[in-house]
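**Student:** just coords:
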């Protein structure tokens, strides 16, 4: 009911208004022109002149809606005068008045203004009806009915629009709250995922390094007097492990890419890890490492799986022989690590290491399979899809 729709469904309002404006031109402006086309007195030209002035005012308003010199109230006053003039010339104008009622609601800003213009238009139409000859009681009745109906229907529609706007505001506020909650949930989820990632990185790098340092330090201390050469080698391993841990710590807290000391091809990285493992544990390791091509994330995931598996073998398996195979499988890179240790029940395992390996591989679309039973050794099999490789 206003020049700018007050609801969010503006497209529908614009379509309805275009339909009404077309109907107003067709059933409001055209009938008076057609009604006098066969007359030869002043009524014909007077009616045409009034309709022409109204049409020009209407099209100026439609063509220049934002111009401060073109005011809707000016058009409405012209409409009031034309309704009165055509009522005089055509011996009544109830039909033109009723067809024009929505104009007063469309081009006013408040209910009071709309009702005021409708009252003025009804008065002008009634005056014209009473002035014209012959007098038409039917035009008076229909004008009064149109006045009452136009006011009541307009107030009802205005109320409906206000309720629609209120619902739209409530929905908008609810949408904003939902969006804020969603953003907060995403932030919490991101923080939780980052904490999990850091925990996994710390467990697979720093924690394993510190555990190795502790074992080596205990062995070195025990052999200081009986085997100083072995103790010196163990102290050297402690130094290297500490330096690697320092590098990993800098990676975790600095701007360097995730992955730490994992660099170069995957096979050389695994050989370095195995050399350290053999040096620290003295176990027999059978390695078959194919230098397959893979991206950085795949390389890091497989190397971390190897580190975690070897750390578990050293701490829990009590194994004498370890086998590790890196190969190109039918679906992608495959890493298999087996030992002849004491084994365990995978369903009863609650450690962070296995879950961390599964999560790391799952992020890349891979899968971890653990096969073991008490007294039967353990087989760790990691596979990643070929699509994740370069």
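**Tutor:** On my side now, so go ahead. Quick caveat: nothing in here was measured; it's all calculated off a predicted structure.

**Student:** can we go C-alpha only for contacts and neighbour counts from here?
**Tutor:** Will do.

**Student:** buried stuff in the helix or strand hosting residue 19?
**Tutor:** Element membership for residue 19, per DSSP states H and E: helix 10-24. Residues of helix 10-24 classed as buried by neighbour count (16 or more other CA atoms under 10 Å): 13, 17, 20-21, 24.

**Student:** Over to stretch 196-205?
**Tutor:** Neighbour counts over stretch 196-205 (16+ other CA under 10 Å) mark 200-205 as buried.

**Student:** Now tell me what touches it from outside.
**Tutor:** With CA atoms under 8 Å, 6 or more residues apart in numbering as the test, stretch 196-205 has contacts from 245, 248, 252, 304, 307-308, 353, 356.

**Student:** Hmm, residue 360 is touching residue 301, no?
**Tutor:** Yes - using CA atoms under 8 Å, residue 360 makes contact with residue 301 at a distance of 6.3 Å.

**Student:** Surely residue 121 is in a helix?
**Tutor:** Yes - under DSSP: H, G, I helix; E, B strand; the rest coil, residue 121 sits within a helix.

**Student:** Presented hereafter is structure B, for comparison with structure A:
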């Protein structure tokens, strides 16, 4: 492993760093200071001075991590010399060495440096002890054995912790990569879902506006053509209706392509909007339409939804019902507004109906928190009930 310069980011988290400092002071510096309290001055003063240098060096590294002069590498060399000196002065020093071992793993740039510097410190402790006893004394004392065993255990523990930390970092990086990949997939899924929702919205708008308008134009054009010779006045009215419907379709098309800023629905109350739609339906089909349309207070989205439901229902009545009368009732309630459209046509089996129009009505109302109820049976006509909750809770008309 290549050696790299130390940076402050390699220090342990502040809480662990503080605990390490407290334990080192209490178990490493305080016991030797107490031990030399009654020693002769030739031993006491150098020992206390050495402990003070170690404490000040450690404090300087911790308090000024950005100072290039106070980088941990010089501090570790100070530790090596200080541990050797304390071993000589105390005729021991193994306990201080063992308590100080974590510093070599915390502040060294890599495991190789940690092993080398802690080994150098162990050698300094052994050398201090040997020099103190003299070269003719016993070499394998308890202090020397404890130092060597502590060094071996420290190396194994340090490598183990480094391995655990490296594995944890690798798992964290792998998890981070997986989370990022999942986030990207989620973004793509949201984009695809957004595109799908937008396509469905456009399809629904086209069906409820342009398609219905073109269907009306076809019916009116056929009626106008058949009455050119026998009923020119009626044909003229049909041609005028075709012109108006085409203009409305053009306005709706401009809304769909984004060249018009509004919804394409003429401003006004929902009652006025529905009356215009019913008048156009009566004019185009000749069917009798009765209505109860109070001026219900509602927002623009609700007004558009009620209009689209009415347009779709009337288009189905014209194309499929064969009805003679149609009734439209708009009713405000405390919880919202209801639109009921009934006809006396041939009816149908609701379970067998899966048309785009009814599905579009269901989805449009669901987007506003509303519901669509379709009641029909063969020969008994059809009842469409649309309910939309509104912000107006007093039910005022």
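**Tutor:** Perfect, thanks for sending it. Keep in mind that this is a model prediction, so the values were computed, not measured.

**Student:** tell me which of the buried residues of helix 10-24 of the first structure is nearest to residue 277 of the first structure?
**Tutor:** residue 13 (76.0 Å; CA to CA).

**Student:** returning to what we had before: for residue 381 of the first structure, state which of the buried residues of helix 10-24 of the first structure is nearest.
**Tutor:** The closest of these, once distances to residue 381 of the first structure are taken by CA to CA, is residue 13, at 64.3 Å.

**Student:** burial of the closest residue in space to the closest one that isn't next to it in sequence, as a residue count?
**Tutor:** In space, residue 13 of the first structure comes closest to residue 5 once its chain neighbours are excluded; the distance is 7.0 Å by CA to CA, 6 or more residues apart in numbering. As a burial measure, residue 5 of the first structure scores 16 neighbours (other CA atoms under 10 Å).

**Student:** The aligned residue in the second structure for residue 177 of the first structure and residue 187 of the second structure, how far apart?
**Tutor:** The alignment partner of residue 177 of the first structure in the second structure, by TM-score structural alignment, is residue 181. To residue 187 of the second structure, residue 181 of the second structure is 10 Å away according to CA to CA, to the nearest Å.

**Student:** re the thing from before, so the residue nearest to residue 13 of the first structure touches residue 12, yeah?
**Tutor:** No - Residue 5 of the first structure is beyond contact range of residue 12, at 10.0 Å (criterion: CA under 8 Å).

**Student:** Quick check: residue 235 of the first structure vs residue 212 of the first structure, distance?
**Tutor:** In terms of CA to CA, residue 235 of the first structure sits 11 Å off from residue 212 of the first structure.

**Student:** So those two - more neighbours on which side?
**Tutor:** Neighbours per residue (other CA under 10 Å) separate residue 235 of the first structure from residue 212, with residue 212 holding more: 21 against 18.

**Student:** Just the helices from the second structure, written as ranges.
**Tutor:** Here the second structure has its helices, by DSSP state H, at 14-23, 30-35, 41-63, 72-90, 94-107, 111-133, 142-206, 212-226, 232-256, 270-285, 300-316, 356-367.

**Student:** Take these and lay them out in JSON lines including distance to residue 264 of the second structure.
**Tutor:** Shown next, in JSON lines, are these (distance: least, CA to CA, whole Å):
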{"stretch": "helix 14-23", "distance to residue 264 of the second structure": "63"}
{"stretch": "helix 30-35", "distance to residue 264 of the second structure": "85"}
{"stretch": "helix 41-63", "distance to residue 264 of the second structure": "69"}
{"stretch": "helix 72-90", "distance to residue 264 of the second structure": "73"}
{"stretch": "helix 94-107", "distance to residue 264 of the second structure": "70"}
{"stretch": "helix 111-133", "distance to residue 264 of the second structure": "72"}
{"stretch": "helix 142-206", "distance to residue 264 of the second structure": "11"}
{"stretch": "helix 212-226", "distance to residue 264 of the second structure": "13"}
{"stretch": "helix 232-256", "distance to residue 264 of the second structure": "5"}
{"stretch": "helix 270-285", "distance to residue 264 of the second structure": "12"}
{"stretch": "helix 300-316", "distance to residue 264 of the second structure": "9"}
{"stretch": "helix 356-367", "distance to residue 264 of the second structure": "16"}
